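[1] Need a 3D model of the sequence below.
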Amino acid sequence: MAVIPLSGTRRESLGKGGARKARAAGRIPAVLYGHGEQPVAVAIEARAFDLALRGHKGGNPIVNLAVNGGEFTALIRDVQYDPISHAILHLDFQHISLTETIEVKVAVALTGLPLGVKDGGGILETILRELDVRCLPTAIPASISVDVSHLNIGDSVHVRNIAMPDITILNDLDETVATVVPPTVMEEKPAEEVVAETATTEPEVITKGKKDEEEAAAGEGKDKEKKEEKGKKEEKGKK
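    Model prediction:
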């Protein structure tokens, strides 16, 4: 990994007020710490920082930070962004030695199209997106490539299957990195069941209809009888 040259200045004004003042002047407030030394508040020109890291790929950039006549090899350990404007709010530089191992997180990059996806319609699921590793600063990879092209449905790649020269992976060896799962299919009822359900339901409707018709006919018959009796009484009264 290449070391990126970068320059900054010490910040005399500290706290939130000092940080706001630095940002207003087009600089990024930062802190340099580590290697048994007292933390130092620094400021980096925002435009210079953007240009310096524009060509860097992956995480864990290492810089040669020049501050007030001193030079420090440092790992950019943390970058804080504004949630709305996405402008950089603060930087953490960890002072390191190129001859001493450090622990960092490295992104996992899955490569290839799994057999279970291509031939069986399976779904590739990523379980671990980063791996914890220990290595020399100059050996930090931009990412760790994991070939998944040989995976069938139900197969997985575990941490123990990954071999990287000059790097020690700190994750549990049994942790799953990626797996291919069966496709999700909506269960359809067999045609026989659908026909049986229809046959069971229809007679109920017919029976109910016949019952309603019979009740209506009976009601009409009673009304007719009442009218006939009423008519007979009226005729007797006339006589």
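
[2] C-alpha only now, for contacts and for neighbours.
    Will do.

[3] ok, residue 166 - how many residues close by?
    10 (other C-alpha atoms under 10 Å).

[4] list the contacts for it?
    By C-alpha atoms under 8 Å, 6 or more residues apart in numbering, the contact list for residue 166 reads 135, 139.

[5] and it, how far is that from residue 108?
    Distance, residue 166 to residue 108, using C-alpha to C-alpha, to the nearest Å: 17 Å.

[6] ok, now residue 201?
    Distance from residue 201 to residue 108, by C-alpha to C-alpha: 56 Å.

[7] what about those two, which has more around it?
    Set residue 201 next to residue 108 and count neighbours by other C-alpha under 10 Å: residue 108 wins out with 18 against 10.

[8] pretty sure the more buried one is touching residue 145, no?
    Yes - contact criterion C-alpha atoms under 8 Å: residue 108 and residue 145 qualify, at 6.1 Å.

[9] Can you tell me the element residue 172 falls in?
    Remark: residue 172 resides in no helix or strand, with elements defined by DSSP states H and E.

[10] how far away is the residue nearest to it when sequence neighbours are not counted from residue 175?
    Nearest residue to residue 172, sequence neighbours excluded (C-alpha to C-alpha, 6 or more residues apart in numbering): residue 159, at 7.0 Å. Residue 159 is 6 Å from residue 175, where distance means C-alpha to C-alpha.

[11] One more sequence to fold, the one below, so I can look at both together:
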Amino acid sequence: MTLNAENREGTKKGVCRKLRVDGKIPAVLYGRKVESRDLVVSVKDLEEAIRKSETRELFFDLKLSDGNCPAMMKDFQKDPMTGAFVHADFYALELDRKIEARVYLNVKGLAKGVDLGGTLRVFERMAKVRCLPGNVPVSLEVDVTELGLGKTYFLKDVPTPEGVEILVEGNMPVATVIAPKGAAAATDEEGKPAAAAAAKKKK
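    Sure, this is the predicted structure:
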């Protein structure tokens, strides 16, 4: 998404206040291989770009006076009363250097355990990944179809595209199927209550 950014002269409160009256906000661009600079961006253009974005992280092609710069919005501030943007921080990207980004977890499918009376509980809707800027996925699919009663889907088991690594420590749960009250906690390999499975075998 292209976003026009002008160089900003002056950092005093009065200057920033006038910018906001004109529908603009102060911003800053920084990075490993760029000199930090103060910028001005249009609130309308910024909000429109955010609406069009499909990814959790916001990536921009900043159109500067001396050329374009791929950047990621690292931080922003909003007015606590109105919710309007008042400042934005952009980090200049190196397209051949990996970054860390947050992506949505798209939980899909009807879990087997839910069919058996259980309740699906989702713990995580987001995951942190490491990859090149151009490889950041819109979302990661979490298919819970095979999840039986008492079973858990862990973040480390979420499939990722080539070149994308999920950053996770230990067995962080994404979703689990909670057995109904009074049901046996133990389940067979198919996710059915073990007691029911044993009774079926005796017949």
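
[12] what's the TM-score here?
    Once superposed, chain against chain, the TM-score is 0.80 (TM-score structural alignment, normalised by the length of the second structure); 181 aligned residues with a C-alpha RMSD of 1.9 Å.

[13] Trace the residue nearest to residue 172 of the first structure over to the second structure, please.
    Residue correspondence to the second structure (TM-score structural alignment): residue 159 of the first structure is matched to residue 155.

[14] Which residues lie in contact with that match in this structure?
    Residue 155 of the second structure touches 127, 168, 171-174, counting by C-alpha under 8 Å, 6+ apart.

[15] mind putting these in TSV, secondary structure, distance to residue 78 of the second structure and neighbour count included?
    As requested, the contacts of residue 155 of the second structure are arranged in TSV below (DSSP: H, G, I helix; E, B strand; the rest coil; distance: C-alpha to C-alpha, whole Å; neighbours: other C-alpha atoms under 10 Å):
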residue	secondary structure	distance to residue 78 of the second structure	neighbour count
127	strand	24	18
168	coil	30	13
171	coil	35	12
172	coil	32	15
173	strand	32	15
174	strand	30	23
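
[16] Map residue 74 of the second structure across to the first structure for me.
    Per TM-score structural alignment, residue 74 of the second structure is aligned with residue 77.

[17] The longest strand along the first structure vs the second structure - mean distance after superposition?
    Ordering each strand of the first structure by length in residues (DSSP state E) puts strand 70-81 first. When the second structure is overlaid, strand 70-81 of the first structure sits 1.8 Å from its aligned residues on average, using mean C-alpha distance after the TM-score superposition for the first structure.

[18] Give me the helices and strands touching that strand, please.
    strand 62-67, strand 88-95 (3 or more C-alpha pairs under 8 Å, 6 or more residues apart in numbering; DSSP states H and E).

[19] For residue 64 of the second structure, what is the corresponding residue in the first structure?
    Per TM-score structural alignment, residue 64 of the second structure is aligned with residue 67.

[20] Tell me who's in contact with its match.
    7-10, 42.

[21] quick check, nearest of these to residue 231 of the first structure?
    Proximity of the contacts of residue 67 of the first structure to residue 231 of the first structure (C-alpha to C-alpha) peaks at residue 42, which lies at 113.9 Å.

[22] before we move on, the earlier item: among the contacts of residue 67 of the first structure, name the buried ones.
    Neighbour counting over those (16 or more other C-alpha atoms under 10 Å) leaves 7-10, 42 as the buried ones.

[23] Kindly reformat those residues as JSON lines containing distance to residue 212 of the first structure and secondary structure.
    Shown next, in JSON lines, are these (distance: C-alpha to C-alpha, whole Å; DSSP: H, G, I helix; E, B strand; the rest coil):
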{"residue": "7", "distance to residue 212 of the first structure": "93", "secondary structure": "strand"}
{"residue": "8", "distance to residue 212 of the first structure": "92", "secondary structure": "strand"}
{"residue": "9", "distance to residue 212 of the first structure": "94", "secondary structure": "strand"}
{"residue": "10", "distance to residue 212 of the first structure": "94", "secondary structure": "strand"}
{"residue": "42", "distance to residue 212 of the first structure": "90", "secondary structure": "strand"}
